[in-house]
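In: Show me how the following folds:
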Amino acid sequence: MRLQASSISLQASQMGRREVVSTAAAATLASILTVPNLADAEIPGIAGQSPKTILITGASSGIGFDAVSRFVSLGHTVHVPCRNLEKSNSIKDRLFSMSELPGTCVTGVCDLSDLNSIQQYANSLKSSNVKLDAVCLNAGLAPGISNKIARRTKQGFEETVGVNHFGHFKLMGLLKQESLLTQNSRVTITASGVHDPDSPGGQQGSKATLGDLSGLESQGRDCEMIDGGAYDPDKAYKDSKLCNVFFARELQKRNPNLMVNSFTPGLIVSTGLFRDQNPLFTKVFDVLATNVFKVGESVTWGGGALAYIALSDDIKTFGGYYGSKPGSSKFGDSAYGSAFSVDAVSKEVTEGEKKQQRLWELSEKLIQIS
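Out: Sure thing, here's the model as predicted:
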């Protein structure tokens, strides 16, 4: 049985958040044009597995909640840490108030904007003798594009990169350090197509690039942007997704026993990622992307993509990046492995192995994991 996510906001992955079509006539087409509604098939390769223990961040809404509902429906034990216990408990309450499910949901507190909270959460997992078969680093945030001043995490990182990259880097480092993974654990990192300036989304607005890492190199946690530039909220989000792709590839390189893959869920105009955006922008973008231009994806598509990479026996790739053409959710779950498959990363990633390694080294130093 699949449960549907109940909260809606905005997530932009394949397309940029600035891409708003100016013609008023386009909005009137929304009532005429519809995305084909094909019956979903089972996600390939995830049924009939023995019970697994899974950790997923960003599980309180959007694709994270949808993925958790799938995991629990299949009988797995899912750890759902959130920035406060109320938020984590709400996931469990929503799941089990809807139906009796064979799996288990384990709540916890892990604020990705606070390295101390991440440490405390890892300590709690260790004291419970947890062994994780799969880790899904899915949480993320994006600042409002009108923000002029960078917000900061508890330890002083620019908040977007601080949560989306450094928080997950710290968490993953502790899971390895405390031996909380099984021998062949799988790690799935939610990235985005906007990490690539040549992609449809990456071309809009500011372009992602970490440059020569001069911001991190010279200012450490105090830098506003990794490349040393002035704060740009649009670029900060795209840069954080570029960090996600670099992180996934270097994590795989350093841990060949793990299966590490990243992916873009596509443009999903119904998740909590862009909660800081202008509400009117969100509503207009929802109509245009999903109903008019048919480049948007559904929450269930994104949640299925996450579940597919995290669990499917059909996944054989180590260190891959998965994606699909815009509008692929119309094909349903049967498209995982066909329409949704290994995709190209940006030129900066393919040509940036030394940068990838240096980003890891600087991240390790700044979050103080040996």
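In: okay, CA-based contacts and neighbour counts for the rest of this
Out: Will do.
In: other SSEs contacting the strand or helix carrying Y322?
Out: Element membership for Y322, per DSSP states H and E: strand 321-323. When contacts are defined as 3 or more Cα pairs under 8 Å, 6 or more residues apart in numbering; DSSP states H and E, strand 321-323 packs onto strand 259-263, strand 341-342.
In: outside of it, which residues touch it?
Out: By Cα atoms under 8 Å, 6 or more residues apart in numbering, the residues outside strand 321-323 that reach it are 193, 245, 261-266, 340-345.
In: If we use 7 Å, what do you get?
Out: For strand 321-323, the external contacting residues (Cα atoms under 7 Å, 6 or more residues apart in numbering) are N261, S262, F263, T264, P265, F340, S341, V342, D343, V345.
In: is it true that the first one touches L311?
Out: No: in this structure N261 lies outside contact range of L311 using Cα atoms under 7 Å: 11.5 Å.
In: So which of these two has more stuff around it?
Out: Counted by other Cα atoms under 10 Å, N261 and L311 do not tie: N261 has more neighbours, with 27 against 23.
In: Do you have the helices of the chain handy? List them.
Out: For the chain, applying DSSP state H gives helices covering 25-28, 62-73, 85-98, 115-127, 159-161, 168-177, 214-219, 233-254, 279-286, 299-311, 347-350, 353-367.
In: need these in a markdown table with distance to Q49, can you?
Out: Converted to a markdown table, these look like this (distance: least, Cα to Cα, whole Å):
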| stretch | distance to Q49 |
| --- | --- |
| helix 25-28 | 45 |
| helix 62-73 | 11 |
| helix 85-98 | 21 |
| helix 115-127 | 24 |
| helix 159-161 | 35 |
| helix 168-177 | 24 |
| helix 214-219 | 43 |
| helix 233-254 | 24 |
| helix 279-286 | 36 |
| helix 299-311 | 9 |
| helix 347-350 | 34 |
| helix 353-367 | 34 |
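In: another one to check against the first:
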Amino acid sequence: MDNGSWSSEDMPDLTGRTAVVTGANTGLGAVTARELSQRGARVVLACRDMAKGADVAADLAEAQVVRLDLSSLASVRDAAAQIREMTGRLDLLINNAGVMMTPRGVTQDGFELQLGTNHLGHFALTGLLLDRLVATPGSRVVTVSSLAHRLGSGWMRFEDLHSERSYDRMGAYAQSKLANLLFTHELQRRLEATGAETIAVAAHPGISSTDLGRYVPWYARPVVSGFTLAAGHSAAKGALPTLRAATDPTVVGGDYLGPTGYRQMRGRPGVVTPSRASRDPEAMRRLWEISEELTGVRPPLAVG
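Out: Sure thing, here's the model as predicted:
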């Protein structure tokens, strides 16, 4: 893969393909949905804020909006059922939505809020749609992680998965983003083992200017904003790794794409290296099994 020159203009024609983008009402998700639509894809915007989702969809050639609250498994199941009703085929599932550095909280199902929203909600959604993806030639699952997956201990804290013993906003966010990568790698392993043509890949936007930081404590906002302006790039550029992961024919299962500039903070999108912890086979399997138990969703990929 050439890491030096790819842009959204290199995306292939997507006419006839269907993509689901979570969190497509704002930021990276909205950019992703618009670019896919401009290449001819039919886009389903899976959003918690239906009004904002409708505003984005109004500018797209062929788009529908489905309500999805990833912090509620009931909402995830409802959204998956609606998507199944409106789509005969599913070429792309882009797990983009997320929350960052929230105050301590739990989802409607009692999970730590960031892990529950960023990982467990997407795990359940993917599992509920996986048969449609596997039945569609050339389909992909793209899950958006973050540079933050390396922070904290750098390893999954299975002994305190829901941060009940102690809670740190950034630490919990880092765990949820590490979970995104562990999920991607285990999903790819299981897809390969069952002979499916669907691939699982991951991406991260680098340091991108979006509203994801709305939960950053007030006293840290000037520092975060200044750092983003100095070292980061726009949402349009931040979405490029996701778009390349979703559409570039040279991408292979298990790839992780991000900016290839200084410390992966900005620059052209290409394949980058995730942490060693995100590729730990035991952690991958363990998180998958725990995720099945917590969500009650068992993707049809039972392998050893």
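In: TM-score of the superposed pair?
Out: Here the TM-score for the pair of chains, by TM-score structural alignment, normalised by the length of the second structure, is 0.86; 289 aligned residues with a Cα RMSD of 2.4 Å.
In: winner for burial among the helices and strands packed on strand 321-323 of the first structure?
Out: The highest average neighbour count among these, using mean count of other Cα atoms under 10 Å, belongs to strand 259-263 at a mean of 28.
In: what's the matching range in the second structure for that one?
Out: Strand 259-263 of the first structure corresponds to residues 199-203 of the second structure when matched by TM-score structural alignment.
In: average distance between the matching stretch and the first structure?
Out: In the superposition with the first structure, the average deviation recorded for stretch 199-203 of the second structure is 1.1 Å (mean Cα distance after the TM-score superposition for the first structure).
In: which residues touch that stretch?
Out: Stretch 199-203 of the second structure has contacts (Cα under 7 Å, 6+ apart) with 139-145, 181, 184, 187-188, 241-242, 245, 253-258.
In: same thing with stretch 26-36 of the second structure?
Out: So stretch 26-36 of the second structure is contacted by 21-24, 43, 56, 60, 96, 210-211, 235-236, 238-239, 243 (Cα under 7 Å, 6+ apart).
In: same question, stretch 126-140 of the second structure
Out: So stretch 126-140 of the second structure is contacted by 80, 89-93, 196-200, 246, 297-299 (Cα under 7 Å, 6+ apart).
In: hmm, try it at 8 Å
Out: Contacts for stretch 126-140 of the second structure (Cα under 8 Å, 6+ apart): 77, 80, 84, 88-93, 141, 196-201, 246, 297-300.
In: One more: stretch 111-131 of the first structure?
Out: Here stretch 111-131 of the first structure has contacts from 53, 82-84, 108-110, 153-155, 159, 162-163, 167-168, 170-171, 174-175, 178-182, 367, using Cα under 8 Å, 6+ apart.
In: Pull out the buried members of those residues.
Out: Buried residues within those, counting neighbours by 16 or more other Cα atoms under 10 Å: 53, 82-83, 108-110, 153, 155, 159, 162-163, 167-168, 170-171, 174-175, 180-182, 367.
In: Look up how far R83 of the first structure lies from T300 of the first structure.
Out: From T300 of the first structure across to R83 of the first structure, the span is 23 Å (Cα to Cα, to the nearest Å).
In: Ok, G302 of the first structure next?
Out: Applying Cα to Cα, the value for G302 of the first structure to R83 of the first structure is 22 Å.
In: Now do the buried residues in stretch 346-366 of the first structure.
Out: Of all the residues in stretch 346-366 of the first structure, those buried under the rule 16+ other Cα under 10 Å are S346, E348, V349, K355, Q356, Q357, R358, L359, W360, S363, E364, L366.
In: for the strand ranked longest in the first structure, which positions count as buried?
Out: The strand spanning the most residues in the first structure, taking DSSP state E as the definition, is strand 181-190. If you call a residue buried by 16+ other Cα under 10 Å, then strand 181-190 of the first structure has these buried ones: L181, T182, S185, R186, V187, T188, I189, T190.
In: What is the aligned counterpart of the fifth one in the second structure?
Out: Correspondence of V187 of the first structure to the second structure, assessed by TM-score structural alignment: V141.
In: Do I have it right that its match meets L93?
Out: Yes: between V141 of the second structure and L93 there is a contact under Cα atoms under 8 Å: 4.9 Å.
In: For the residue nearest to the spatial centre of the first structure, list the residues it contacts.
Out: Nearest to the mean C-alpha position of the first structure, counting by Cα atoms, centre = their mean, stands T190 at 2.7 Å. By Cα under 8 Å, 6+ apart, the contact set of T190 of the first structure is C136, L137, N138, A139, N244, S262, F263, T264, P265, L306.
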